[in-house]
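Chemist: next input, structure requested:
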Amino acid sequence: MMKKTSKIILKSIGVIAILIVLFLVIVFIVNLISNKSEQGKIESYGQSVVVDGKNMNVLIQGQGEETVVLLPGYGTASPALDFKPLIDELSLFYKVVVIEPFGYGLSDESEKERTTENIVSEIHEALQQLNIDRYTLMGHSIAGIYGLDYVNKYPNEVSAFVGIDSSVPTQGGTDDEFPTEVYKILKKSGFFRLLMKLSPDQLVTPTVDDETREQIRILSLKNTFNPNNLSEGENFFPNFKAAENLAFPKSLPVIFFLQANDTETEGWISLHEEQVKESIHGKVITMEGEHYLHHTKSKEIVEKFKEFMEVIK
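Modeler: Down below sits the predicted model:
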């Protein structure tokens, strides 16, 4: 009786093991096929500029005399599509330039490490290629770190800095270990695609039509956890650490739009108030909303930004 029971248990374990392996193989193959299929479904937008020998994608919209350059938050799959509500509002008054850094949107990937120095240098080179030499820098999330470095390196080009729930060098949690290997496995195995399928709500998008949402989904699967995305994550700590020694130039107008009830970062609003306390023209505005404030508050952001700049003039 014991032998018979043992055989049944062993057979059951064997069947379960085979089913698990079969499941893993199916997930892997479906991901490979889907990746190839989706490559042909990506719709182009914007234009390419050659930066460091590679193609960087930028989107330009609006005919205004003044220029606003938009920089994305970390891991934004398609900056040009993610910023759409903000672009539409800003472009009524300004020339809007959306930069898609390497590894983002339709831009190529770079072999260079994603340090602040490299990222800032590449963004600047893209703007030089476009003959844009005077502009407001407007950035979401991690762009607060890159922007801080940028305005100190190119003070004669930047006329103002606008942070949309932007990162601060001294915020907590930046020294957490980045799980690169886990993300690599999720990407290569196809499990990231499976998770996106099982939980489509995790796709972060503004209110857009179904076609645009589908493009964001495809680009999210293409760009999330790509080599540049992972390198940038690995460089969080050194990039934030290096920014601790930087401050916004006193004469530079700086305005922050922050979510009013951030529960993730302690002292979120006061950290930003500290950043502008020495500024001649510094302002912090809080808004009800999520981290991606530009998805729901673009009209208000543009109105307040315009008011801020008109007072300075």
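Chemist: CA atoms for contacts and neighbours, from now on please.
Modeler: OK.
Chemist: just the strands from the protein, written as ranges.
Modeler: Taking DSSP state E as the criterion, the chain carries its strands at 47-51, 54-61, 67-71, 95-100, 135-140, 158-164, 254-259, 282-287.
Chemist: check contacts around N245.
Modeler: Going by Cα atoms under 8 Å, 6 or more residues apart in numbering, N245 touches no other residue.
Chemist: one more time with 10 Å
Modeler: Listed by Cα atoms under 10 Å, 6 or more residues apart in numbering, the contact partners of N245 are 149, 169.
Chemist: dump the strands of the chain to a markdown table, plus distance to F23 and mean neighbour count.
Modeler: Listed next are the strands of the chain as a markdown table, based on distance: least, Cα to Cα, whole Å; neighbours: other Cα atoms under 10 Å:
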| stretch | distance to F23 | mean neighbour count |
| --- | --- | --- |
| strand 47-51 | 40 | 17 |
| strand 54-61 | 38 | 20 |
| strand 67-71 | 40 | 25 |
| strand 95-100 | 36 | 24 |
| strand 135-140 | 39 | 23 |
| strand 158-164 | 42 | 23 |
| strand 254-259 | 42 | 24 |
| strand 282-287 | 46 | 16 |
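Chemist: out of those, which gets nearest to T205?
Modeler: Proximity to T205 (Cα to Cα) singles out strand 135-140 among the strands of the chain, at 14.2 Å.
Chemist: still on that earlier bit, just put the strands of the chain in TSV and tack on distance to F225.
Modeler: Formatted as TSV, these follow (distance: least, Cα to Cα, whole Å):
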stretch	distance to F225
strand 47-51	22
strand 54-61	19
strand 67-71	19
strand 95-100	16
strand 135-140	19
strand 158-164	24
strand 254-259	27
strand 282-287	31
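Chemist: residues contacting T205?
Modeler: With Cα under 10 Å, 6+ apart, T205 has these contacts: 76-78, 81-84, 212-213, 216-217, 292, 295.
Chemist: could you also give me the structure for this second sequence? I'd like to compare it with the first:
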Amino acid sequence: MKAKFRKDLEFVKINGHKLHIFRCGDANKPKLVFMSGSGTVAPIYDFKVLYKKLLDDYRIIVIEKFGYGYSDLYECPCDIDSVVSYQKQALKMIGEKAPYILLPHSMSGIEAIRWKQMYPDDIKAIIGLDMATPLTYMEWGNKEIHKRLELMRRLKKLNNLGLMFWYPISKRELNKDEIQQHNLLKRRNLMNNCYVNEAMQVLKNAKIVARAGKAECPTLMFVSDGKQTSPNWISNEQKYAKSVNAETVFLNCGHYIHYYESDKISSKIKAFLSKLA
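Modeler: As a prediction, the model looks like this:
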């Protein structure tokens, strides 16, 4: 029997297209909204190793943007205001009311900052999981972004030919069925046009966020060793942290920090948020 996507999923419709949102835990507890980095094929499974350790104390919400996870491969507008607005709209449509605590990984860091800029009352705190800051993308400039876009296009061609079977996915905390689902989503989603379109827009989006000024709120930033990101990653994280008076935790691990340090991260999140209660 051919493997199929699971049926027990919750979707909302945005512009006639299905957007998947995963949620679990007590609806009356503080809401943690996980936001994935660029090209993460299945955020619902990618973040499980971390949110499983937070589930007893918080409401867990994972937004799978268009092109991610089980959401439609809908090529929506990728300007940052539109991306933030449709995520806000989706949460409202399923009855999840603000305030939210955002947990952005990588590129979604600029989305989290923009969300706070656009809708300040929505956001109680930001917890960056090696989140990107506007300065990093602005330092990259068009040359670096075009280089990364070309790599994405090449990987997409290989995936279309069925030659990306080697591409790794995290199996941490996943059962057999979830690993199978993760692999199905990898085959469907890897390097799809939604990811490419986002990357094409990221420099412009970073400039919009930078021009809008600070997004001041309680902020905790976990920072990787920088080896899987780009030059100046750590220094740019430090500059952003200083600008918003963020608490910073440096980790000796790769960019997907929740894979390697979920125990430490979850404990620190609980301690940080307990001070905001």
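Chemist: return the subset of the contacts of T205 of structure 1 lying in helices.
Modeler: Among the contacts of T205 of structure 1, DSSP state H puts 81-82, 84, 212-213, 216-217 in helices.
Chemist: picking that back up, can you pick the most crowded of the contacts of T205 of structure 1?
Modeler: Most neighbours among the contacts of T205 of structure 1, by other Cα atoms under 10 Å: A77, with 29 neighbours.
Chemist: the nearest residue to it once chain neighbours are set aside: neighbour count?
Modeler: Using Cα to Cα, 6 or more residues apart in numbering and skipping residues adjacent in sequence, the residue nearest A77 of structure 1 is S220, 4.8 Å away. By other Cα under 10 Å, 21 other residues sit near S220 of structure 1.
Chemist: can you find the partner of S220 of structure 1 in structure 2?
Modeler: Residue pairing (TM-score structural alignment): S220 of structure 1 is matched to K186 of structure 2.
Chemist: any idea how far Q181 of structure 2 lies from R114 of structure 2?
Modeler: The spacing between Q181 of structure 2 and R114 of structure 2, counted by Cα to Cα, to the nearest Å, is 32 Å.
Chemist: one step back: now for the strands of structure 1, which one comes closest to V21 of structure 1?
Modeler: Closest to V21 of structure 1 of those is strand 95-100 (Cα to Cα; 38.6 Å).
Chemist: so that closest one matches what in structure 2?
Modeler: On structure 2, the counterpart of strand 95-100 of structure 1 by TM-score structural alignment is residues 59-64.
Chemist: residue contacts, I87 of structure 1?
Modeler: Contacts here follow Cα under 10 Å, 6+ apart; on that basis I87 of structure 1 touches 59-62, 68, 70, 80-81, 94-98, 294, 298, 302.
Chemist: from K306 of structure 1, how far off is it?
Modeler: For I87 of structure 1, the distance to K306 of structure 1 - Cα to Cα - is 14 Å.
Chemist: redo the ones in helices among the contacts of T205 of structure 1 as CSV? Include distance to V254 of structure 1.
Modeler: Listed next are these as CSV, based on distance: Cα to Cα, whole Å:
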residue, distance to V254 of structure 1
L81, 25
D82, 23
K84, 23
T212, 32
R213, 32
I216, 30
R217, 33
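Chemist: ok, which pair from those residues is furthest apart?
Modeler: So, those by Cα to Cα: farthest apart are K84 and R217, at 15.1 Å.
Chemist: which stretches of the stretch 151-277 of structure 2 form helices?
Modeler: 176-189, 193-211, 233-243, 257-260, 262-274 (DSSP state H, counting those that start in this stretch).
Chemist: could you check the angle helix 176-189 makes with the second one?
Modeler: Same thing as helix 193-211 of structure 2. Put simply, helix 193-211 of structure 2 runs at 80 degrees to helix 176-189, going by axes from the mean of the first three to the mean of the last three Cα atoms, to 10 degrees.
Chemist: and if you look at the third one?
Modeler: Comparing the axes of helix 233-243 of structure 2 and helix 176-189 via the same axes, to 10 degrees yields an angle of 100 degrees.
Chemist: contact partners of helix 233-243 of structure 2?
Modeler: For helix 233-243 of structure 2, the external contacting residues (Cα under 10 Å, 6+ apart) are 128, 130-137, 139, 213-216, 219-227, 232, 245-248, 250.
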